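Undergrad: got a sequence here, can you model it:
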Amino acid sequence: MLTALTLSLLVSHVSVTDFGAKPNSLDDATEAVAKAVAAAKGKGSVVDFPKGEYHFYREHGFERTLYLSNSDVANPRRISILIENREDLKLVGKGARLVFHDRVMPFAILGSKKISLQGFEVDWQRPLMSQGKVEAADATGITLKIDPSKYPYRLDGGKIVFTDKTWARQPWGFMEFDPETRGVAYGTGDWGCLGGGWENYQATEISPGLVRMAFAFKRLPKVGNILVARHGVRDHAGTFILDSKDIALTDMSYRHTSGLGVLAQYTENLTYKNVQIAPSVESGRMFAGHDDGFHYSNCKGKILVDGCRFEGLMDDPINVHGTSVRVDSKVSDRTLKVKFMHGQSVGLRFGDVGDTVSFIDHESLLSRGTAKIAAINRISPEEFDVTFDHAVPELGDGDALENLTWTPAFTVRKSVFGTVRARGLLVSTPGKVVIEDNVFRSSGSAILIAGDANGWYESGAVRDVTIRRNWFGNCLTSPYQFCEAVISIDPEIPKMGTEPFHRGIKIEGNTFEVFDAPLLWAKSAGDLTFKNNIVQWSSKYKPWHGNKEALTFLGCSNVSVSGNQLDTRFTTRGVKIEGGKPETVKVEGFE
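TA: Here you go, the predicted structure:
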């Protein structure tokens, strides 16, 4: 029989400093941390990082061939802190600041169970994006003030080329930020920042750190605002979680990431509490994440996001979805050759033996039936054969498969979605979804419920979504794709089916502070309610959106709108109803 003393000896508590890590020095800590992680044996083991600053360099990172969802193929990946095939391990930072150099993945959790990261601040010495202050802007061009100590650059052939030790890149895009709100400037977004043809500018250096971009830009940024230069690639996530279970992130601050912020795929049960992806005000940066904040691809179990914050992102703060594959050909009555279609889903694992798969009509996105996987034979990173437990239904050209087993329940609460690029929250999962007590200041749609089998192949018809007690504050200030209203239900459906694609969406007890018309835009949605919400009018911005109706229902059925309190100044109360079963769309309080 094990005594308490014996049990205590099975649990190790180690410090990275005991293995050579030197806080508050520029020495590389990769090897010392790896040794500490290896030494932390036994269930419930803890690796401590005493408070201080630790540096990690790309050249010392672990190499792994990994395929990351919604990311570029850039193998091998470099990893600084690797947790692989471990169970019941906690890394505790207690405010430790981890500083990374070059293109590298700070954390990777692979094939592990019950892993916890707690109390770390993640940042880069030289971030993988850059920015400059607009000093002047007129019909002949823009003068940009760049701090070369933070954002080294050179001019090459009349173009700005930002540099580091191992890379040199021209910006492929700019985003304009307002330093007062620290968010995307009103009316800019993807298409309105500098206007078409901006890349034809010619740059000259007036003095070190002061660059003139000569061109008749179709739109000029405001003097004093910040232009964020996007010149990176989606190659390394801030934290990558794969083939794992019961993972927790607590009290984490990601000040910058080189790709997606925290990417989890094929993982069961994830809990993120008090995690922020946001630049520190002291850094002067407007940007944090290079792309999405939290990205969940093909996960299952329960996902909880609690008390988190997102600022300075260059893409959606949260995206929850599956990944469908297109049917290439029929090999036999039970076997299909299928293919990952999007370049950023190459190499993913579609499923496992025993998983339930839905056969998707790519035009209506409706299911033609289901079956279980009996065998999978990989042909290449893109293609594989799938054999099912019974004969497959009749399928058309371009139809797809969706894995229903790897679909999570998702809850996000008490979190803040700042005025970042694009939308706030994307969710496409048939699992139970609860979105409650959050603040949305999104520059695009606050919430997008999408789904498609034709473009990104991000699958997942919703069946039970509750959106309640949230505050939507002046969202939809800039134009982006799939941003039809503050809440957009916008699956990519080439041809409406006989039944709705999405079902069971309840939008109740929220407060909308709006300066423009569109509140809710829904396509192919059934059993949809919009009740007991408060709509307040704001004069902070000028209306600009092309959708002039407050509510739009396309191909919808069983819709109920009632009990909403509308500000008397909110006069754009129009309702548009087309297709579906209009006799089942009941609207009160709107015109």
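Undergrad: all contacts plus neighbour counts: C-alpha atoms, from now on.
TA: Fine.
Undergrad: tell me the helix or strand right after the top strand by length along the chain.
TA: Across the chain, the longest stretch assigned as strand under DSSP state E is strand 87-101. Sequence order places strand 105-110 as the next helix or strand after strand 87-101, per DSSP states H and E.
Undergrad: thinking again about what came up before, what does the longest strand of the chain rub up against?
TA: Residues from elsewhere that reach strand 87-101 (CA atoms under 8 Å, 6 or more residues apart in numbering): 40, 42-58, 106, 112-126.
Undergrad: do the same with stretch 575-586
TA: 500, 524, 549-561, 590-591.
Undergrad: now stretch 367-387
TA: 334-341, 346-348, 351-361, 388-390, 392-393.
Undergrad: just to revisit the earlier point, what residues sit buried inside the longest strand of the chain?
TA: By neighbour count on 16 or more other CA atoms under 10 Å, the buried set for strand 87-101 is 87-101.
Undergrad: I'd like the structure of this one too, to check against the first:
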Amino acid sequence: MEENDIEEVIRSCEQIIDVTDFGADPTGVIDSTVAIWHAFESAKNMTGQVVINFPYGTYQLQKATAQRREFHTSNTNSIQYPLKYIALLLEEQNQVIINGNKSLFMIHGDCMALAVVRSKNIYLHNFSWDFADPTTIEMTVNDIGEINGEQYTDFYVPACFTFSVDKNEKDVTWYSAINPSNGEYYWTDKNHKDAWTLVAYHPDRNLTRRYSLNLGPFSEERTKVIKQSDKIIRIFYGARRPFLHKQGLVFEFCSTPRRETAGAFIWESSDTSIYKVNVHYMHAFGWLTQMSHNVTYIDCTFKTRKESERFTSSYADLIHVSGASGHIHIEGCTFNHAHDDPINVHGTFTRVEEKIDDYTLRLAYIQSQQGGFPQYYVGNHVVFYRRDTLTTGSDEGEKYEVVAVTHPGQHGNDLRSMTVTFDKPIPDELLEKSNNEPLFVAENITFTPSVLIKNNHFETISTRGILCTTRKKVVIEHNTFKHMAMDSIYLSNDSEFWYESGPITDITIQSNTFFVAKVGNAQWRNAAIRIDPITMGNNIPPYTNTIHKNIKIKDNDFYIEEESVLVAKSVDGLSFTNNNIYSYRPEVNPLLPETIVGEEIKEEKHVKTFELIGCQNVKIVNNEFEENYNTSLSFSKMPMGNIKENVIKNRVSRLIH
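TA: Take a look at the predicted model:
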């Protein structure tokens, strides 16, 4: 359904539920959480299309009065935190439009903002949400100075972050909003919230990246902390203030080891459409789609409100798809200043652990942030892969149909294990091991979507821009990527660490614009496009039997300050054609104080314009380079004859192998 169609359906719908009839308060004075829940549930008494209407205003939502469910969510610490608090929950609904009329939902407490669970034909339309007490703390360097030989930094803290200095005068305690039901804080945290890294925003360069904790406000060198006011913290460092502290730099940190929940959630639902929804913050993780069918995002914005004085739009990812069927469509959206990847679409590998009988296997989630939720349903189709090569075994990719399944947590299974019965005998090969580890993984290929990512804007991200691994057709077109601190587009398939699955068979990356800036001697790559499957033992198969196939990169504009345009590993049928490559000199805002980008110890980075590993049928032709652009190409684990070059237009200056 198009945007105009939704608005017409809203105007003509005969079944309209007004949330204020249930006591919801658009003036923002009282808690509306329970009233909205009752309004949502009343839609179940109607047949056909229903519009749930929110008169324009601000609605307060409290974790204390939110719905509680035991949901397990992918890519989170859900096994440790199974109970979820959901501020806005649509559960077992059909043909419902949430019409927000540009309203704002202000959420109090560390909870899931919204969930669509076991529902069909849901439209979320024209509203925003934010948090009164975001769980990502921000501290901006306001001033630096020295008193009696003691170096100090003054940090500005936005009003939404409440804090106190501990009696030891070395630590800071952060406080959430107060739970109105018991007068206690929803959460408290210390210093950098047990983060394993911090993010710093450089406003003068419009760039964010990760740094080690000891470069932040709570460096181990600190000697004293003073609360100057409700918005200013002064921290002394003796003679060793971290060099990164420059006026205007913004430090941001959240509890990276503790992801209790998805920020928003679509689970076991079909045909969910999100139009003109503005997400100003998500707690713990991103907007997760899990084992659902057909999801659309149109004209959505993931960015903070200017009046909030904050920058971080999400504790982690923004849109994350872990197991979907049908089609994923993301168009016209803005992705800004998240602490992890704006878009990640993938399946999930489960490892073959045990053969129960000739037709039945025990499979298991291996990654620590996977578990508790179903991965297979009766009628689904499954393919098995070798972990050491991410290619199929002797069955050559034969599909096995699920005829029975016992999910994690059922009938004696732990939360990471499941038993799956198939329609045909299981080859003994699937029980092989390497270095005493199971060698094979299974992928549910029924839950692999086609994907369109179009006309979106990605800016100031401390990680990658798009991750996408699926066997179905993928088109990434007419997007702008500006200042990703890591790879702008990263295509993997991983059987060793994250177990995020998906061999690529047909992907087109066309008519996009990439602005790749230096991020300061980082220990990671930030190529424009990197294809990097991860196998057990970090091996790749021979170039005659690659992991990925048919990747077309054409008609793009690349503005590169430093780094590779394309790094590709194990691809058959890789074409890079009709692209323009320019040298990039990012603007530095002269009206803002200058900050330092990068770690103190600098190491020279040696990269090539094109880096190819274990590929075949590679075509790099009809590309234009800016005059004096220093082009180069390296290749390994493949012969030079696997690359077709048009040297007249490419002007590749040297080949290295």
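Undergrad: got a TM-score for the pair?
TA: Overlay of the two chains. TM-score (TM-score structural alignment, normalised by the length of structure 1): 0.93; 580 aligned residues with a CA RMSD of 2.4 Å.
Undergrad: could you check how far the equivalent of Glu311 of structure 1 over in structure 2 is from Thr312 of structure 2?
TA: Using TM-score structural alignment, the equivalent of Glu311 of structure 1 in structure 2 is Asn336. Asn336 of structure 2 sits 8 Å away from Thr312 of structure 2, going by CA to CA, to the nearest Å.
Undergrad: for Thr391 of structure 2, same thing?
TA: In terms of CA to CA, Thr391 of structure 2 sits 39 Å off from Thr312 of structure 2.
Undergrad: so between those two, which is more surrounded?
TA: The neighbour comparison of Thr391 of structure 2 against Thr312 (other CA atoms under 10 Å) goes to Thr312, with 28 against 21.
Undergrad: which residues are in contact with that one?
TA: 136, 252, 281, 303-304, 337-339.
Undergrad: state the three-state secondary structure for the aligned partner of it in structure 1.
TA: Aligned by TM-score structural alignment, Thr312 of structure 2 pairs with Phe287 of structure 1. Put simply, Phe287 of structure 1 is coil when judged by DSSP: H, G, I helix; E, B strand; the rest coil.
Undergrad: could you flag which of the contacts of strand 87-101 of structure 1 are buried?
TA: Buried, going by 16+ other CA under 10 Å: 40, 42-51, 53-58, 106, 112-124, 126, out of the contacts of strand 87-101 of structure 1.
Undergrad: where does the lengthiest helix in structure 1 end up in structure 2?
TA: When structure 1 is scanned for its longest helix (criterion: DSSP state H), the result is helix 30-39. Counting by TM-score structural alignment, helix 30-39 of structure 1 falls onto residues 33-42 of structure 2.
Undergrad: now the matching stretch, how far from the chain's geometric center?
TA: Centroid separation for stretch 33-42 of structure 2 versus its chain: 30 Å, with CA atoms, centre = their mean, to the nearest Å.
Undergrad: got the buried residues for that stretch?
TA: 33-37, 39-40.
Undergrad: same thing with stretch 73-86 of structure 2?
TA: The neighbour-count check on stretch 73-86 of structure 2 (16+ other CA under 10 Å) flags 73-79, 81-82, 84-86 as buried.
Undergrad: near the residue lying closest to Tyr541 of structure 1 once chain neighbours are set aside, how many other residues are there?
TA: Nearest non-adjacent residue to Tyr541 of structure 1, counting by CA to CA, 6 or more residues apart in numbering: Phe515, 6.1 Å away. Counted by other CA under 10 Å, the residues lying close to Phe515 of structure 1 total 22.
Undergrad: identify the residue of structure 2 aligned to Phe515 of structure 1.
TA: Checking TM-score structural alignment: Phe515 of structure 1 goes with Glu561.
Undergrad: and Glu499 of structure 1, how far from His236 of structure 1?
TA: Taken as CA to CA, the span from Glu499 of structure 1 to His236 of structure 1 is 40 Å.
Undergrad: so which of the two has more stuff around it?
TA: The neighbour comparison of Glu499 of structure 1 against His236 (other CA under 10 Å) goes to His236, with 29 against 17.
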